[in-house]
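Asks: Pasting a predicted model and its sequence here:
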Amino acid sequence: MVEAGARRLQQMIAAGELDLGVVIDDGASRHLTRRHLVREEMVVCVPRDHPFAGRTSVPPTAFFAEPLVLFQDGYFHREFVDALARERGAEADVAFESNLIPLTKAIVRRGFGITTFLRRVVEEPELAAVSFDPPAWLDLSLAWAEGAYLSRAEQAFVDFVLANR
């Protein structure tokens, strides 16, 4: 088991350092064999008492006006925010960086900044998940090197994961 950002996992699979992993299914992963896992919404994560918590959506301009708690480079969360900033001509006010979801949530709960997560990650009473305007979606896939041999155990794992998604 390796915990790393999606782009790092893609590099490790391509280099033969890792047999398979969960990656973002986009142009950068087209050289890998992929099996779709889930389509997930990227949302703004705020404390329940934040003004955004009562909204149905938040435009990127409002998101970038806030102090942000972001993942470091190499994680799709950070890549998503950086790409959104480039598209909108905005600059991220990065207050904290952490690759640890529990720490990032704790910082957001305390009101020191807001972040973005997959919607399913925000499910807890003290945090609110608010859609971007327009909504942002990511496709995640299980991937391995094109033409690579998967052992019986690896193939059984792939079959299990796909059958139980």
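Replies: Happy to help now that I have it.
Asks: Only C-alpha atoms from now on, for both contacts and neighbour counts.
Replies: Fine.
Asks: Surely Leu20 touches Ser141?
Replies: No - if you go by Cα atoms under 8 Å, Leu20 and Ser141 don't touch, sitting 10.3 Å apart.
Asks: So if I had to pick from the two, which one is more boxed in?
Replies: Leu20 (24 against 21; other Cα atoms under 10 Å).
Asks: what's the spacing between the more buried one and Phe76?
Replies: 17 Å (Cα to Cα, to the nearest Å).
Asks: now do Ile13
Replies: In this view, Ile13 and Phe76 are 16 Å apart by Cα to Cα.
Asks: what are the ranges of the helices in this structure?
Replies: For the chain, applying DSSP state H gives helices covering 6-14, 60-64, 76-88, 101-109, 152-163.
Asks: Val46: which of those is closest?
Replies: Of all these, it is helix 101-109 that lies closest to Val46, at 6.2 Å by Cα to Cα.
Asks: contact partners of the closest one?
Replies: With Cα atoms under 8 Å, 6 or more residues apart in numbering as the test, helix 101-109 has contacts from Cys45, Val46, Pro47, Val69, Leu70, Ser98, Gly113, Ile114, Thr115, Glu126, Leu127.
Asks: So Ile114 is in contact with Arg48, correct?
Replies: No - judged on Cα under 8 Å, Ile114 makes no contact with Arg48 at a distance of 11.2 Å.
Asks: neighbour-wise, which of the two wins?
Replies: Between Ile114 and Arg48, counted using other Cα under 10 Å, the more crowded position is Ile114 (27 against 17).
Asks: so what's the more buried one up against?
Replies: Val44, Cys45, Val46, Pro47, Glu66, Pro67, Leu68, Val69, Val108.
Asks: another structure for you, compare them:
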Amino acid sequence: MTLQQLRYFCAIARHSSYREASEELFVSQPTISAAILALEKELGFLLFDRKGRQTVLTKYGEQYYQELAPLLEQLNRATDRVRQMASAAKGHLDLAYNPPLSKGFIPNIVRLFLDREENQNVTVHFHQNSSKEIVEGIQTGTFDLGFCSFVPGAPHVNFQPVLRQEMVAVVPLDHPLAESGAVSLKELSSFPFVAYASHSGLRRVVDGFFQEAGVSLEIFAEAEDEDAIAALTASGFGVGVVAKMQALQYFPVRQIPIKEKECQRMLYLASSTHRYLTPAARRFFDFVQERVDTGQLPEV
């Protein structure tokens, strides 16, 4: 049994005519007749009664058509949708990113991409996830591309450097360090610390800063991202070190530069090295790289 045979059958059933079905499908009548005979032989029952020039479904043929026609229609719709998503002229992009990037960077860079004439028909689905979840989605094909931190030991994932972000200390407005022009990691370690969650890519980055400085931390609380850390800091749970983001201005915290110059993190654009990248996703990847090369990325 082949898909072609089933499509021939449904076309004949719709038209009650081999001739009209052959005209619709641009296939000769002998080809359709041979296909239906082979299908009937395999099924073990007749699909049509031939009454003169009219072709009528048998009882079993009618039941088979009622069951089969919606499935073929669903298959055709699914094929059309995916073909449109993968087309060079239209296309679709599943883009993942860390939640704080949603405040400015992601909307701005996607808007710039879609404003190009060749991308105006591209559709985009936005997915906010942790770096670990983004990498897993890249590996499984759930996401085409993802902006995230580097995740070590992730097979078949390419991490393309996009931009280097300054890391800043965040403290409550009434904190003893709030009026400091800059603080050291050692000064921060004297207070309860609000850290990134243990599975976060930035947790490893921040822990590395303190380890290199020979400083230990008293971690009082953990949070998923910059927004959550800033919220806990503002409520007096401790101090934190986060990637500098526009979103931080909306929280009642003081952002303070860190004295150690190496306190920066790299943001990456992750993609699969083993999965097909649709034309739309490939164009977005190249667009981001072009912006990196010319220094025209939106502010984070």
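Replies: Perfect, thanks for sending it. These numbers were taken from a predicted model, which means no experiment stands behind them.
Asks: Excluding residues flanking it in the chain, which one is nearest the spatially most central residue of structure 1?
Replies: Per Cα atoms, centre = their mean, the C-alpha nearest to the average position across structure 1 is that of His77, at 4.1 Å. In this structure, His77 of structure 1 finds its nearest non-sequential neighbour in Phe71, 6.3 Å apart by Cα to Cα, 6 or more residues apart in numbering.
Asks: What's the match for that neighbour in structure 2?
Replies: In structure 2, the residue equivalent to Phe71 of structure 1 is Tyr196, according to TM-score structural alignment.
Asks: Could you measure from Met85 of structure 2 over to Val135 of structure 2?
Replies: The value you get for Met85 of structure 2 to Val135 of structure 2, if Cα to Cα is used, is 22 Å.
Asks: more neighbours, these two?
Replies: Using other Cα under 10 Å as the criterion, Met85 of structure 2 and Val135 rank with Val135 on top: 31 against 20.
Asks: Go ahead and confirm the more buried one touches Ala270.
Replies: Yes - using Cα under 8 Å, Val135 of structure 2 is in contact with Ala270, at 7.2 Å.
Asks: Need the overlap of contacts for those two.
Replies: Gly146, Val157.
Asks: ok, the residue nearest to the centre of structure 1 - contacts?
Replies: Leu70, Phe71, Thr116, Phe117.
Asks: and stretch 121-138 of structure 1, how far from the chain's centre?
Replies: 11 Å (Cα atoms, centre = their mean, to the nearest Å).
Asks: Identify all contacting residues around it.
Replies: 24-25, 39-48, 52-53, 55-60, 109, 119.
Asks: Need the counterpart of Val171 of structure 2 in structure 1.
Replies: Match for Val171 of structure 2 (TM-score structural alignment): Val46.
Asks: Isn't its match up against Thr115?
Replies: Yes - Val46 of structure 1 is within contact range of Thr115, at 6.9 Å (criterion: Cα under 8 Å).
Asks: mind listing the strands for structure 1?
Replies: 20-24, 32-47, 57-58, 67-70, 93-97, 115-118, 127-145 (DSSP state E).
Asks: Turn these into TSV, columns for distance to Val81 of structure 1.
Replies: TSV is the format used below for the strands of structure 1 (distance: least, Cα to Cα, whole Å):
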stretch	distance to Val81 of structure 1
strand 20-24	15
strand 32-47	10
strand 57-58	14
strand 67-70	8
strand 93-97	11
strand 115-118	8
strand 127-145	11
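Asks: out of those, nearest to Glu87 of structure 1?
Replies: Using Cα to Cα, the strands of structure 1 put strand 127-145 closest to Glu87 of structure 1, at 12.9 Å.
Asks: OK, contacts around the nearest residue to Val69 of structure 1 once chain neighbours are set aside?
Replies: Residue nearest to Val69 of structure 1 in three dimensions, not counting chain neighbours: Phe96, with 4.7 Å by Cα to Cα, 6+ apart. By Cα under 8 Å, 6+ apart, the residues touching Phe96 of structure 1 are Leu68, Val69, Leu70, Gly113.
Asks: Over to Thr56 of structure 1?
Replies: Applying Cα under 8 Å, 6+ apart, the residues near Thr56 of structure 1 are Val130, Ser131.
Asks: still on that earlier bit, is it possible to mark the buried ones in the contacts of stretch 121-138 of structure 1?
Replies: Among the contacts of stretch 121-138 of structure 1, the ones that count as buried by 16 or more other Cα atoms under 10 Å are 24-25, 41-48, 52-53, 57-58, 60, 109, 119.
Asks: chain center to stretch 223-238 of structure 2: distance?
Replies: With Cα atoms, centre = their mean as the basis, stretch 223-238 of structure 2 stands 26 Å off its chain's centre.
Asks: And for stretch 50-61 of structure 1?
Replies: Centre to centre, stretch against its chain (Cα atoms, centre = their mean), the figure for stretch 50-61 of structure 1 is 19 Å.
Asks: Looking at the alignment, what corresponds to Gly208 of structure 2 in structure 1?
Replies: Residue correspondence to structure 1 (TM-score structural alignment): Gly208 of structure 2 is matched to Ala83.
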